[in-house]
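Q: Generate a structure from the sequence data that follows.
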Amino acid sequence: MTGPVGDRLPALFTLVVPTYNRPHELTALMNYLARLRVRFPILVLDSGSEESRRTTRNLVGHLGLSATVLEYDSSAKPFDKFRYGSFRVTTPYAAICADDDLILVDGLVACLEALEADPQAAVAHGYYFAFTDRTRGEGLMDLEHIVYDSRSIESPDPIARVRDLFRDYQALTYGIYRTHVLRDVLNATSPFRHVLTQELLSGALSVVHGKMLRVPVFSNGRAINASHPYTRWHPFLWLMEDPESLAKEYAWFRQVLVSALTDRPDYARDAADTGRLLDLIATFYLYRHTPPETFDLILDRAFGDQPMDRLWQDLAMQLPMINSAENVEPLFLPPQPAPPPPVPARTTGERIGRKLGRLIDKVMRLQAAAPPPAQTAEALPLPPMPAPDPATAPEVPPQDLPGGTRTYRIFPALQHHPASARFAVTPEVLAALTGALDAYRPWDDAVEALAPEPQPAAGDGSAHGPG
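A: A predicted model of the protein is given here:
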């Protein structure tokens, strides 16, 4: 290393930004990077409409970034664009950032330092925070919780690293990669057509290549927005809809992964043993996404010949799925109210007792309304209030933290997350985070100023990739 990583970023790292018909989100990200005056190369992979592409060209031409626009046919799949873009990277490290997400430069530098220090590492990333920007009309940004917080995966055994990935699965798609690893995994996933398979296989192949490092910094922000709907994005939804297709896809997935493992010179197991271990890993991954609480619900619906697509939207189906796949406090459906017990006929004695009770209540109310007698003795102190029960305590409201350009609403789950022992979100960490986010202002005048030009500007540096 000839100097600090931060000074060498233009020669070390390229940011790849895929986009599709989201000019406001892309403008927010690119303006943010321009305000931070980043000098590393940026590849914008645009497969949107012609109007959206003109906006992208105009945007890149105005901001003074070291950015190139690569254009693709609107039918291009996300992982296909990722692969095309990876082959245009000329630096040793690269990362993908969705157009509505964020990458933090200090976190990026820390991850690059970790990769430079460990030649056995294939990919590194920090902790990802979830945010909702409410700048327009409200001047707020919500920092809601930690999205990705799993441990580093550092076993010397490649299949043990695959096991560790799927034990607590979190996607590696937006990590900082060695470029040659990113190309290799994207090449291997390109024949697959389902985004779920491509994501899972790219993550598994990444840890076959080497370690995954979780660096104790914030490196990425993930926007809480509606995503493009993909088919068969959840493994159990796929199993309900087309089990034969899932079985065929898994057989192919397994074959690619077995070959990648057994081709390594440092790998000792044979193909049969490797396949058996992968089957067990996949079984437990699928089981985690199919909690027992859903079994009877699903089978009752299937045996009753009812549409399975409607079942997937049912809250009784979704809550167990969320509880099994996320590090959250369990959510429960409210219990069904029990039917009221039958009211027996009153006897004569009961009727007289009720009338007597009402009379006594009336006398007591009249006594309570009379003025109290003079106090002659010292009043006794009130007993102490019992400590609140955590199970019934009210939810802690988010904390408002003023920033340079907006107010940040910090939710408790951001600071008190499951991995806080490994990464403590201290006031100093929060101050650094909000200081960086002050540069992210999506709904400013730049959106109107960068409206599409009637014709593409000549010599704007854009290029067309395979469509």
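
Q: Going by C-alpha atoms from here, please, whenever you check contacts or count neighbours.
A: Noted.

Q: which one's the longest helix in this structure?
A: helix 348-369 (DSSP state H).

Q: please give me the structure for this one as well, since I'd like to look at both together:
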Amino acid sequence: MYCALQRTNQRDRLGSGHVDANMDPSKLGGKYTLIIPTHNRPDNFAQLLDYFEVNSVEFRIIILDSSDENGVTANSRKVGSFSLNAEHFSYDPGIPVNDKLMDGISKVETEYFSICADDDLVFLPAIAESVGYLERNLEYLTAHGYYLSFSTEENDVAIRAVTYGTPSIDSPDPLHRLYDFIRYYQPIFYGVHRTEAMKKNFANINRVRGFLFEEIIHAGLTVINGKVARIRRFYYGRRAENNFADPENPKNETGHPLKWFMRDPENLLGEFVKYRDVIIEALQNTGKISMNTDELRQYLDLLHGGYLASSLDHERIYAKAREKIGIDKPENSKNASDYTTSANWRGLSVKVNSGARQTRTYQLYRTFLSHLNVSPPASPLFNNEDVFDMIKSFDTF
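A: All right, here's what the predicted structure looks like:
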């Protein structure tokens, strides 16, 4: 009884836009659909389905599987072993990710949906809370909460960091919302979306090329046409081992501005111009913009120039330049970003570099704490029960 009361009180303290405390988050079948894209990660995929099975979810799950033949067979067998309301669709292993996603989104028939990668986790109470928020706030197109990263080693699960937690994007002005989104960029891809709005936004993805602009174009169109809510609850867990956007990831040629810039700067800028044209068109279609086309181009160039520049790690670029002319050793002087401060707060490992590129990471923690109205270590950072109840359902951990 005490634990249940404690959990409800914490939820009331954290929650802007929380649903009825007695609502079972698994019973969203008439309103919500989950899409799971998967590709050759049968073990991670099986763990995710185990989690949903243990929690007896009743909402529809659409599985978009572009694995090889063995992977599709293993995944199909796993889906068939459960009582989930899951549909398994197979695709050619070489299908572009966005083509697979657009086909999957076209199959959604509920008012709301979200996407969960096969190696990640989405927390069920936060799905229900996000759906409830969108139900009551029609000017919002997407709702999500805080994101954390985790890693697994043998039988241990480590919560690595709070990764995303900027405030809601809720200005009445679409230009201001776009500024807030790009200036403090954090993805909204995995949030709970209004289906019809996202179908329209995704239809524009093929107007650009490159993972970077494919990722931000649908999000940019979302914030132009509506608001994005950040509920005060942990919503999503991202597996740290599979960070596609890491510039060192060999599979990522156009997802991180640094790697794209160093490989083909002309292509990067050319695709930016295409992306910019789509954004200008959407802004003008709102009927709320007083700027002319040239003024919008200048504004977007400034805004996105700052975003791209923040991703171009000058030390990494200089290192590549040294390689080209045969300088093996790094320069003697240390950059401020070489110094790292580590802390451990209530079991959460926090590492903050002192360099300029890490300023936003530090600000994120401050922003997150201010949202919870707590000062470390006076109160738990997050509801441990939500996180660890989820983790314990993975019998392979």
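
Q: Need the TM-score between these chains.
A: The TM-score (TM-score structural alignment, normalised by the length of the second structure) is 0.80; 353 aligned residues with a C-alpha RMSD of 3.0 Å.

Q: quick revisit: what stretch of the second structure lies opposite the longest helix of the first structure in the alignment?
A: Per the alignment by TM-score structural alignment, helix 348-369 of the first structure matches no residues in the second structure.

Q: Mind listing what's buried along the helix or strand that comes right after that helix?
A: For helix 348-369 of the first structure, the following helix or strand on the C-terminal side (DSSP states H and E) is strand 399-402. Judged by neighbour count (16 or more other C-alpha atoms under 10 Å), strand 399-402 of the first structure contains no buried residues.

Q: And stretch 55-73 of the first structure, by the same measure?
A: Of the residues in stretch 55-73 of the first structure, 55-61, 65-72 count as buried by neighbour count, 16+ other C-alpha under 10 Å.

Q: can you name the residues of the second structure that it overlays?
A: Matched against the second structure by TM-score structural alignment, stretch 55-73 of the first structure falls on residues 74-92.

Q: Contacts for stretch 396-413 of the first structure, please.
A: 135, 139-146, 434-435, 438 (C-alpha atoms under 8 Å, 6 or more residues apart in numbering).

Q: So which of these belong to strands?
A: Counted as lying in strands by DSSP state E, out of these, are 140-146.

Q: which of those residues has the most neighbours?
A: Ranked by the number of neighbours (other C-alpha atoms under 10 Å), those place Leu143 first, at 27 neighbours.

Q: ok, it - contacts?
A: For Leu143 of the first structure, the contact set (C-alpha under 8 Å, 6+ apart) comprises 129-132, 408-411, 414.

Q: now with 7 Å?
A: When contacts are counted by C-alpha atoms under 7 Å, 6 or more residues apart in numbering, Leu143 of the first structure touches 129-132, 409-411, 414.

Q: same question, His417 of the first structure
A: Here His417 of the first structure is in contact with Ile146 (C-alpha under 7 Å, 6+ apart).

Q: For whichever helix in the second structure runs longest, which residues meet the burial criterion?
A: Ranked by residue count and defined by DSSP H, the top helix of the second structure is helix 265-285. Across helix 265-285 of the second structure, burial judged by 16+ other C-alpha under 10 Å covers 268, 271-273, 275-280, 282-284.

Q: following that helix, which helix or strand comes up?
A: Later in the chain than helix 265-285 of the second structure, the nearest helix or strand by DSSP H and E is helix 293-311.

Q: so what corresponds to Ile61 of the second structure in the first structure?
A: Under the alignment (TM-score structural alignment), Ile61 of the second structure maps onto Ile42 of the first structure.

Q: Next, count neighbours for that match.
A: Neighbours around Ile42 of the first structure, by other C-alpha under 10 Å: 25.
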